[in-house]
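Q: Dropping the sequence and predicted coords here.
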Amino acid sequence: DVITPAERALLVEWNDTARPIRDDVCIHALFAEQVARTPNAIAVAFEDDEVTYSALFERANALARHLRDLGVGPEVRVGLCLERSVDAIVAMLGVLMAGGAYLPLEPGWPSARKALMLHDAEARVVIVRHLGEADSSGWGAATPLALAALPVHRDRRPAGGLRVPATALAYVIYTSGSAGRPKGVAATHGSVIGLIRPPTYVDPRPGDRILHAATLAFDAATFEVWHALLTGATVVVLPPGPLSTTALARTLVEADVTCAFFTTRLFNLLVEEHLDALRHVATVLTGGERVSPSHMARALATIDGALLHVYGPTETTTFSCARTVTPDDPQGMTVPIGRALPDERVWLLDDGLRLCPVGAPGALHVAGIGLARGYLGRPGLTAERFVPDPFGPPGSRMYRTGDRARWRADGNLEFLGRLDFQVKIRGFRIELGEIEAALGRHSAVRQCVVMARTDDGGEARLVAYIAGDATPVAALRANLAESLPGYMIPSAFMWLDAMPLTPNGKVDRKALPAPELDREALSAGFVAPRTPTEAALAAIWSEVLGLDVVGANDDFFELGGHSLRATQVASRIAAKLGAEVPLRALFEATTVAAQARLVEAAAGVELPPIEPVDRRERLPLSFAQERLWFLDRLTPNTAEYNIPLAVWLRGPLNVDALSHALNWLLSRHEALRTTLPSDETGPWQRIAAVEAITLLPEPVEGIEALRVLVQAEALRPFDLVDGPVTRSHLWRLDDDTHVLLLNVHHVAFDGWSVGVVLRELSHAYVAFAAGAAPSLPERALDYADFAAWQRRWLSGEALESRLAYWKQALADAPVLDLPTDHPRPAMRSNRGASVPFALDAALTDGIEALCLAHGITPFMALLTAFSVVLSRHSGQDDIVIGSPIANRNRAELEGLVGFFVNTLALRVDLSGEPTVAGLLARVRKTTLDAYAHQDALFYMMIRALGRSTVIRCTPLFQVMLVL
């Protein structure tokens, strides 16, 4: 299990909501009881018409008599093809009092859609308003019944109509389904009663006035109508027709509405256009889609009553969770949806249907009284979406909502969006709702939807659909860039007159048009490169990003760039354009045009090119090699700088092909056969000729014996003078299992080199095994050329300018004083150990979400967290953490094997009690500044700062963070 017993107990406690209802209770019986209590109270107000509870009961009972005469009874479905009106509410009650279940249909729907639903539900009767409508074709086997033609008279049968149990079907509402076939959600009387019984999240009473603004076919009508009629309140019916926020605002004020539910988008529009109309509404509920915290904040600053954020799909009877939002709530990117309503349960589960701990995103499942029976006539789909609840009472079920959420520490749920609206763009998980919220804050955007579209090349990209005032895309992008990282800014923007809507009034994402697939449409406002520098940069971007066309105003991160690709761009700029542009500058100047200006400004300080040197000359060591040579002379015969690489080889092995591949690799990379002799003038590089190696598999019995042999070979010291600096060994466990050990001294190798060696060795092995030669192109440069080049340029002013930064950044850097369980020895032993661990998926998701929100990399996030932990344990607010960096800033160095890696000392300032956002911003700046000065080697920093290396702890930093 992924949670502890204590966490499980907490989740169970948060879901301890049991408030069972009687099995013999039904909606219309409760309504009859309310009629007896308040017969003269106003039940329904519609324009100038007001209907008392007793009058509404009489009209509904009269209709129930006609329906029973037509064969309506328990489980019989009756279509209601009616607009919002008093008649519609009479029809809903009348069907229930006859013992049947109502099926709302929108009059404006196509006849074929209405006919499909009536046929699918096997409706026996369909109720319409007028006789003319009754003559409409498309009712199929359903008998049309016109309300206007029915006489109104008293029904002398017992009050309350035909009593049915709580498990009886109350209504069927159709929602969109796959392959264009809608599915009918079958809700029971008990589900509705569970939604509205007081006291609960909303507690209406006689005299309250609840707005009915939803269409009958939208399940919000369930709350609006029955929450009023079963508590003695008044249903205020909004006149039918196209929804106008002006008319809605007028109704709120003139009808003295005290309680109203609005879909999220309608709520946002009211806040933007008619906020004063909400001022005196005692209870405002909103939900249905991801809410906008900024709109919530504006509403809270104005309204006098309560503001509730509610959540629930149709399959769980309108609402399953609710939470009152207050001005004291922390401001953030989301607003919690609260906790489960009475007799409801909410579980967040991982892919294995295990409970997710607090803070971990999970798939949202709802159980309890609100669950519908399932989908009418669709047992397979019902079984797929309504599954057994392993955490509830025996025999209980839960509904897989398809939504994603996480528990907050206070027991409230944070809605994270649809599972199918969560996309991964260029390695980052992205919630589309977050982009929509940011885009929706722009004054020109009335409504927006963001989708991930896949182009012909299989690449996913973000497309924004906008209804509103046409605005230059550049302005929208600039606005988004204020709150979102580059990879969350859509690559295409499409302006629409209006969003296509589903029958329930939500955006129909499936109906949104596909953007143009040609490259020029990828970025609106495409401008071709205008100068030679822009053209050269566009070519570099095309090469790095794999695109055919790049424009002058295209954004690097929008097109798929990230920090590693930015490093590649910087190295290619240096190689092809002869300009040294700091990586940090590329993070700030993200268009071709902006980078072109940087390149042209840097042209006067360009670095010299790396050129091949004559191998007959004495080859100098690189600065890093020189440092390792010195340490080797100081403490010889150690394995501290060995880099052993053990590779499991499974399946039949062609040993001859592997030997050829290894010899080819040694001939291709001089560093792997370089030694470091010296004389009175100092050390130099000597490149040995290739000596053919023949791998002879050594049999070994068992993993433990293999481990002993590998460890012994890995710890065998190297002789840097006589060599070799590379050793290989092959062990055979059985015919299909071998282990190849490559052991290389750090003077010729680093972490980046591991990837180069594995890729090229694999390529060569496949080629030789097939009887062919490796096809990789020859390289013009090798490590010795880099070393000579580095010696030429990294000196004098160039070196001093870089060291000046580190002198300032690390001046008076403190030693980390952790509360260890024993005193630190006088001399460090150089013994180390590792504690391997993995970040689980939930924590990884949380880190990625943090990065998305603050425009940082996972390394920056982990560095921040690590510094906070160290600060808490040490009591210090000035923390220095070491971290390696590849230090390959030029394109021609990317494919070389050698010792390039450098170590950076990153100083994190935690003083002044910064917020999380503030500390993340500090760490981002520190990291980017360090990247810009990475050429100065670590030992140079130590010398520049006057730190001793022969002390009881390592200089400059005592902990490292390595990803």
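A: Thanks, I have the structure now. Numbering: from 1, shown residues only.

Q: okay, CA-based contacts and neighbour counts for the rest of this
A: Fine.

Q: number of nearby residues for the nearest residue to Ile27 once chain neighbours are set aside?
A: Once flanking residues are discounted, Ile27 sits nearest to His189: 5.9 Å by C-alpha to C-alpha, 6 or more residues apart in numbering. Per other C-alpha atoms under 10 Å, the neighbour tally for His189 reads 25.

Q: How about the contacts made by His189?
A: Val25, Cys26, Ile27, Pro165, Ala166, Thr167, Ala168, Leu169, Ala170 (C-alpha atoms under 8 Å, 6 or more residues apart in numbering).

Q: does His660 count as helix, strand or coil?
A: helix (DSSP: H, G, I helix; E, B strand; the rest coil).

Q: looking at it, it is touching Phe768, isn't it?
A: Yes: the pair His660 / Phe768 is scored as a contact, 7.0 Å apart, by C-alpha atoms under 8 Å.

Q: Quick check: next helix or strand after the longest helix along the chain?
A: For the chain, the helix with the greatest residue count under DSSP state H is helix 751-769. Note on helix 751-769: by DSSP states H and E, the next helix or strand toward the C-terminus is helix 783-793.

Q: Got another one to weigh against that:
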Amino acid sequence: MNNCTYDSIINMILYHVSASPDRVAVKCGAQRLTYRQLNEQSDRVAAYLEQKGAVSHGIIAVAMERTVQLVSVCLGIMKHGSAYLPIDIEYPEERIQSLLNNAKIEHIFCDAPVSIPQQFSEGIINPQDIINSCYQRKSSNLPNKETPAYCIYTSGSTGEPKGVLISHDGLLNHTQWFIDEFGVTEADVLLQRTSIAFDASVWELWTGLAAGACTVILPTAYAKHPLGILLTLQQEHISIAQFVPTLLRELVRLRQFEHMPCRLVFCGGESLTWELVDQFFSKTRSQLVNLYGPTETTIDVTFWRVEQGGGRDLPPPIGKPIRGMQVYLLDEHGAPVKQEQEGEIAIAGPGVAIGYVNTPSENALRFSTLNVDGKPVRIYKTGDIGIVSASGELSFLGRRDSQHKVNGHRVELLAIEQVVQQTPGVHCAAVYLDILASGEKQICACYVVEANVETHLLEQRIKQAVSAQLPAYMHPSQLYSLANLPLLPNGKVNHNALREMNANPSVITPSVAGDASTLDRLQAIWKEILSHQAISADSHFFECGATSLSVMMLLGRIANLFNVDLTPKDIFDHPILAQQAELLNGSARQCGENSLLLDAHAWRKRESEDTPGLAQREILEKPPETPAYLENVVMAFYIRGECSVARVREAFGAVLEQQPALRCSFDSTHTASGVVYNTPLMSFRCLFT
């Protein structure tokens, strides 16, 4: 990297536009953008905003699919001097309306089927129309360090979502530190996986481009599938990637993780555990880095290069401040604590946010000043509790607002969660506070069972661990076993969803004995379909050799044996045997007569012969998130000795002539699907070894 002085990351990107214009900057599936194309497209976006009279230093919303054009639009908005506000297109309409209203949005770049409220319809911009246009900028001015770069709303996991405005100075400081600290070069390939609605996506988007590297946007179809993520890491030769601990734990469980090509793996957004650290290093020699930073600062404030050695009295450290940032631990009166004492984490430096959008009362509460060596320093008070060890490393201990009064006692939910999480047989856990109709508070703990562990025995083990380590007033009133913990789009545990699931018995069920019958019957089905005897509760359907045809067979067996109508998406979302058993036990879609068979009968009566059958229709209507490697059923035949290619061709031709289903294709429209029968296949290839 050159040694120039920059005012923003835009200048850093433009350096590579000039130095290596034809190098690939962004990839997403088959899509490619070179640095020259990225610059040209972003210039058109900036020019369009100029002509529309969009005010600089304002906020422009972006609700787009995960494509290379997403990067062009966000870069163009920053070139214009505005901040981009990314909106996850999977958000419900109510949340989208709340964000747009709070940020007072006038312009929205949108190319996705998103429910934009009617009042904002006039401000919707089709990004493809702008990118394909010939708009020319009238001004070549670029933003300075004080100009806002992006606005991201907090997840709302600890309260009402608030819009956080970050400056180019903060983004530049983080980007330059990251490139220097971890030696990012043009040879690196960075993965962009995090939803753009969360601040972890910011460094994934811009660090690689500022270093002249290639950024690979993970296609939506793979974003929530661990196998799809690992496949992308290998196919794209990803060298730098980031995962929240919950997702990393799922990736480490897969045997393919051992072949992960990353030299650097970053972890953040949740507390890292020593157990996960050990699991990680048992599978790979990649460098693991633990990051910490609230949304109210520019992405990360501290970092720690993870090491297995040393004491483990405290959780894995979050390390020391990144270059240019300062961290202070304050007591309840706002004064610095003494050495090796707990305190609230307060942050200072260029990475501290400009503030919350249109919420002055919140700004006054969270952003304040601290007297440091006789000078006032602007700080953000995180509400997080930390402690600095004797070695100088900062550890995260929890949040102030996770301390609740229950029956007159002060209760630390994270302390309970840690005990449950560390119980042998627990894969992951979450603890939350539920308020009953009477107003009484009760502690609830949810956990995911590891493979080959009996649920009812594990519940007793958890109760014993809690009784041994915690006072009676901190014991959970309810224990729930889940197939998976519900997650927010950024990968964090969704505590609001846990509360909703608790109110819906069909979604979450208490830990009780009796799941074995479902598991055993489902295990027998797997063995029959997959011809695979080594099936356990932790087995992965597709890792055991399943194809899209296997999915259809499984759905049919489940419908007949359990009288439950599942969909292919259910199987893709719950590929583990134990997960499927849990899904069947909690399914609310049971009915008196098998709905799948009723659909088949209705289909035959309603449609003619020349339409796809029910099984064919299921295959044709696979959900868009179906991994690409499940698109086909592949068979290979190896013939030893002499073989007549002509006679093999003749035999296959005879079979094809007698079986129309083997030579049909489907002509589909938006209203119907018809069958077209082809002539028998007259040529094919035989490969001999």
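A: Perfect, I can see it now. Since the structure is predicted, the reported quantities are computational estimates derived from the model, not experimental observations.

Q: Could you tell me the TM-score of the two chains?
A: Aligned and superposed, the two chains score 0.66 in TM-score terms (TM-score structural alignment, normalised by the length of the second structure); 499 aligned residues with a C-alpha RMSD of 3.5 Å.

Q: related to what we said a few turns ago, could you measure from the equivalent of the residue nearest to Ile27 of the first structure over in the second structure over to Thr154 of the second structure?
A: When the second structure is aligned by TM-score structural alignment, the residue opposite His189 of the first structure is His168. Remark: distance between His168 of the second structure and Thr154 of the second structure (C-alpha to C-alpha, to the nearest Å) = 19 Å.

Q: And the contacts of the helix or strand harbouring Gln418 of the second structure?
A: Per DSSP H and E, Gln418 of the second structure falls inside helix 413-421. The contact list for helix 413-421 of the second structure, computed with C-alpha under 8 Å, 6+ apart, reads 398, 402-404, 426-432, 445, 447, 462, 465-466, 469-470, 474-475.

Q: of His660 and Phe768 of the first structure, who's got more company?
A: Ranked by neighbour count (other C-alpha under 10 Å), His660 of the first structure and Phe768 place His660 first, with 22 against 18.

Q: who's in contact with the more buried one?
A: Tyr765, Phe768.

Q: Alignment lookup: it to the second structure.
A: Counting by TM-score structural alignment, His660 of the first structure has no partner.

Q: Give me the longest strand you can find in the second structure.
A: strand 375-388 (DSSP state E).

Q: The strand or helix carrying Glu543 of the first structure packs against which elements?
A: Per DSSP H and E, Glu543 of the first structure falls inside helix 532-545. Under the contact definition 3 or more C-alpha pairs under 8 Å, 6 or more residues apart in numbering; DSSP states H and E, helix 532-545 of the first structure sits against helix 563-572, helix 592-602.

Q: residue range for the first one in the second structure?
A: In other words, helix 563-572 of the first structure. So helix 563-572 of the first structure sits over no part of the second structure, by TM-score structural alignment.

Q: Over to stretch 361-375 of the first structure?
A: So stretch 361-375 of the first structure sits over residues 342-356 in the second structure, by TM-score structural alignment.

Q: Could you tell me the end-to-end distance of that stretch?
A: One end of stretch 342-356 of the second structure sits 27 Å from the other (C-alpha to C-alpha).

Q: Run a quick neighbour tally on the equivalent of Gly386 of the second structure over in the first structure.
A: Aligning on TM-score structural alignment places Gly386 of the second structure opposite Ala405 in the first structure. Applying other C-alpha under 10 Å, we find 24 residues neighbouring Ala405 of the first structure.

Q: among the helices and strands packed on helix 532-545 of the first structure, which is nearest Ser137 of the first structure?
A: Proximity to Ser137 of the first structure (C-alpha to C-alpha) singles out helix 592-602 among these, at 61.9 Å.

Q: The next helix or strand after that closest one aligns to what range in the second structure?
A: Counting by DSSP H and E, the next helix or strand C-terminal to helix 592-602 of the first structure is helix 623-634. Mapped onto the second structure using TM-score structural alignment, helix 623-634 of the first structure covers no residues at all.

Q: What helices and strands are in contact with helix 623-634 of the first structure?
A: Other helices and strands packing on helix 623-634 of the first structure, by 3+ C-alpha pairs under 8 Å, 6+ apart, are helix 783-793.

Q: so the helix or strand following the helix it packs on matches what in the second structure?
A: Scanning forward in sequence from helix 783-793 of the first structure by DSSP H and E, the next helix or strand is helix 796-809. Using TM-score structural alignment, helix 796-809 of the first structure lines up with nothing in the second structure.
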